[in-house]
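J.: Could you work out the structure for the sequence below:
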Amino acid sequence: MPAYYSQPAAANYSSPPPHAQKQRGYRICDQCGQVETPVVRFRLCGGCMVTQYCSQECQKVHWPHHKAICQHTTSQIASIKQHAASYPDENIAKNLRKFCSAHTSLLCWVGFQALQLKRVPSNIRQHALIIDLAPHNHPEGQRRFSVASTRIVKRSYIGDPLVLADIQRRDDRCRQNGGIGALVVLVQCAGISQVMPIEVDPPSKISWDTREDWAAVLHHFVESGRTDFQPISTTARGNIQYGY
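T.: Next up is the predicted model:
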């Protein structure tokens, strides 16, 4: 999934780009690894509504491996719905998934910068980035949040063994393909979490500049509702694959 970005992350971010372009190729099929394009549109698992597949055939083949985490996620979502009255928005889990889908490219870049993976690739094995959101009213689901805080924690913060096992599976797959592992970003709001394991190529293949203002960039794009984020890249190289 090569990508070339000619503008820095924060450049012109007070106004929309002159020609709106859809982000391309940022999801991968969890079975065969094919990259999504505007021509090949992926399907979500009907149970967990998180994992993506390029075809029904791949979904069927992968089911024995996906079954445990899928049923676990589905039960978590059902539990949230049963206790919806205790949340500020009964559709918060659904809107959180919309938020993560709309801001996938941004969240990946922020996690990469926050963990300083360009300089210290080994951080990917020990740490995770948590993004805490605060809910607010907005007609668009993915815009019903604002960034409350960000923090870096140990991966052991994730206590769910099934989720950890799924992250480890993605870790192993990424490293077998020459990557450095799965970057973990957790997006949280009102006690609900969306875990995003992002499979990352070696830093030598990622040409993004190191940026210290990642938190400010995150705040701006979320608060403004912009979903056209593109990280800086100084060469035609660059390959990031998004697991969720």
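J.: going forward, measure contacts and count neighbours with C-alpha atoms only.
T.: Noted.
J.: what about the longest helix in this protein?
T.: As assigned by DSSP state H, the longest helix anywhere in the chain is helix 56-82.
J.: elements contacting it?
T.: Identification of packing neighbours for helix 56-82 by 3 or more CA pairs under 8 Å, 6 or more residues apart in numbering; DSSP states H and E yields helix 161-176.
J.: Show me what counts as buried in the helix it packs on.
T.: For helix 161-176, a neighbour-count test (16 or more other CA atoms under 10 Å) marks 163, 166-168, 170-175 as buried.
J.: Would you mark the buried spots in stretch 61-69?
T.: In stretch 61-69, the ones that count as buried by 16+ other CA under 10 Å are 66, 69.
J.: nearest residue to residue 188 other than its sequence neighbours?
T.: Among residues not flanking residue 188 along the chain, residue 132 sits closest, at 4.9 Å (CA to CA, 6 or more residues apart in numbering).
J.: who are the neighbours of the helix or strand containing the one you found, in terms of helices and strands?
T.: Using DSSP states H and E, residue 132 sits within strand 127-135. If you count contacts as 3+ CA pairs under 8 Å, 6+ apart, strand 127-135 packs onto helix 104-114, strand 145-154, strand 181-189.
J.: Between the ones you listed, which one is closest to residue 217.
T.: helix 104-114 (8.4 Å; CA to CA).
J.: And the closest one, how far out from the chain middle?
T.: 8 Å (CA atoms, centre = their mean, to the nearest Å).
J.: Compute the inter-axis angle for that helix and strand 127-135.
T.: Helix 104-114 runs at 130 degrees relative to strand 127-135, counting by axes from the mean of the first three to the mean of the last three CA atoms, to 10 degrees.
J.: Can you tell me which helices and strands helix 104-114 packs against?
T.: So helix 104-114, by 3+ CA pairs under 8 Å, 6+ apart, packs with strand 127-135, strand 181-189, helix 214-224.
J.: Could you identify which of the ones you listed is most buried?
T.: strand 181-189 (a mean of 23; mean count of other CA atoms under 10 Å).
J.: And this one, please, so the two structures can be compared:
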Amino acid sequence: MAAVAYAHPSPAHQLGKQARGVRLCDTCGAVETPGLQRFRMCGGCMITQYCSPDCQKRHWPSHKAICQHTTSMMTASKQQDASAEESMAKALRKFCSGHQNLLSWAVFQALQLRRVPGNIRQYALHVELSYRNHPDASRRMTVSSTRLIPLSYIASRDPLVAQDIKRREERCRANGGIGAAVILIQCGELSQVMPAECDAPSRIPWDTREDWANILERYVEAGRTDFKPITTTSRGVIYG
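T.: Model prediction:
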């Protein structure tokens, strides 16, 4: 089981008129400003992001263990079947990086956190992917199935990942959130874990959607990375 990502719903009370679902710097918590500042990704795990080289350097001592753990597991998988596994590993990393907003929204809906916030401490969302050799690199993954699994299953399989999830959960709660909603993304023998740090449901204006699994499948199938949650207000429907 490999990497841990950081995807925060970035609620309206923090971002004002900015688009929700943007990224946060894993060191200082700065919010990425679409169109003005693009955060840099960690070159190892290709998931954790930073607002500046300085923040990346300062975070390295604490990020080093989980980052090297991810890299070593990906390298081991590549050695089993150099061509096929390498392509699949790259596609999985690209999938996790490109669909952070979609996945964090999907786990919020799947766990029904609007109605039952306590589910965040009991369950995780398991997304099973299939790999295909599509000419469009953004469409090489498709969603085979989605289901809820016990959160304890993930924690028991990899202590290092469990430790990183706990760190992010504690940080989120210290900032007024309810914790980290966990997504296990699996393709064949490869897997990655993404905790999506969630604010209090009362402060997240996203509409509740029962068709979240279909929406997830459609966006992934089309290779679209422009997903924005839907919010219905007295002024109409807002995307993002």
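J.: and the residue nearest to residue 188 of the first structure, what pairs with it in the second structure?
T.: Using TM-score structural alignment, the partner of residue 132 of the first structure in the second structure is residue 128.
J.: Kindly report the same for residue 186 of the first structure.
T.: With TM-score structural alignment as the criterion, residue 186 of the first structure lines up with residue 184 in the second structure.
J.: Show the contacting residues for that match.
T.: Counting by CA atoms under 8 Å, 6 or more residues apart in numbering, residue 184 of the second structure touches 124-127, 154, 191-194.
J.: Show me which of these is closest to residue 48 of the second structure.
T.: Among the contacts of residue 184 of the second structure, residue 194 lies closest to residue 48 of the second structure (CA to CA), at 10.1 Å.
J.: returning to what we had before: could I get the helices and strands packed on helix 104-114 of the first structure as CSV with distance to residue 42 of the first structure?
T.: Below are those laid out as CSV (distance: least, CA to CA, whole Å):
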stretch, distance to residue 42 of the first structure
strand 127-135, 26
strand 181-189, 21
helix 214-224, 25
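J.: between the ones you listed, which gets nearest to residue 82 of the first structure?
T.: strand 181-189 (17.1 Å).
J.: Average offset of that closest one relative to the second structure?
T.: Following superposition, strand 181-189 of the first structure is found to deviate from the second structure by 0.8 Å on average (mean CA distance after the TM-score superposition for the first structure).
J.: what's the distance between that strand and the middle of its chain?
T.: 7 Å.
J.: Following element in sequence after that strand, please.
T.: strand 192-200.
J.: Please enumerate residues in contact with that following strand?
T.: Applying CA under 8 Å, 6+ apart, the set of residues contacting strand 192-200 of the first structure is 92-93, 96-97, 100, 108, 167, 170-171, 174, 179-188, 239-244.
J.: Just want the angle from it to strand 181-189.
T.: With the same axes, to 10 degrees as the basis, strand 192-200 of the first structure and strand 181-189 are set at 160 degrees to each other.
J.: For strand 192-200 of the first structure, give me the average deviation versus the second structure.
T.: Mean for strand 192-200 of the first structure is 1.0 Å (mean CA distance after the TM-score superposition for the first structure).
J.: and what of stretch 60-69 of the first structure?
T.: Counting by mean CA distance after the TM-score superposition for the first structure, stretch 60-69 of the first structure comes out at 1.4 Å.
J.: Where in the second structure does that stretch fall?
T.: By TM-score structural alignment, stretch 60-69 of the first structure lines up with residues 57-66 in the second structure.
J.: Check what contacts the matching stretch and list those residues.
T.: Residues contacting stretch 57-66 of the second structure (CA under 8 Å, 6+ apart): 3-4, 26-27, 160-161, 164.
J.: farthest-separated two in those residues?
T.: Spatially, the most separated pair among the contacts of stretch 57-66 of the second structure is 27 and 160, at 19.1 Å (CA to CA).
J.: OK, contacts around the residue lying closest to residue 87 of the first structure once chain neighbours are set aside?
T.: Nearest residue to residue 87 of the first structure in three dimensions, chain neighbours excluded: residue 190, at 6.7 Å (CA to CA, 6+ apart). Residues in contact with residue 190 of the first structure (CA under 8 Å, 6+ apart) are 87-88, 134.
J.: just residue 114 of the second structure next, same as before
T.: 108, 201-202, 208.
J.: 6 Å instead?
T.: By CA atoms under 6 Å, 6 or more residues apart in numbering, residue 114 of the second structure lies in contact with residue 201.
J.: Tell me the secondary structure at the corresponding residue of the first structure for it.
T.: Using TM-score structural alignment, the equivalent of residue 114 of the second structure in the first structure is residue 118. Of the three states, residue 118 of the first structure takes coil under DSSP: H, G, I helix; E, B strand; the rest coil.
J.: How much space separates residue 118 of the first structure from residue 125 of the first structure?
T.: Distance check for residue 118 of the first structure against residue 125 of the first structure: by CA to CA, to the nearest Å, it reads 14 Å.
J.: same check, this time on residue 220 of the first structure
T.: For residue 220 of the first structure, the distance to residue 125 of the first structure - CA to CA - is 29 Å.
J.: Looks like the match of residue 132 of the first structure contacts residue 148 (just checking).
T.: No - contact criterion CA atoms under 6 Å: residue 128 of the second structure and residue 148 do not qualify, at 11.3 Å.
J.: one step back: mapped onto the first structure, which of the contacts of residue 184 of the second structure are still contacts?
T.: Of those, the ones still in contact in the first structure (both residues aligned by TM-score structural alignment, their matches' CA atoms under 8 Å) are 124-127, 191-194.
J.: Most widely separated two among those?
T.: Pairwise over those, using CA to CA, the maximum falls at 124 and 191, 13.8 Å.
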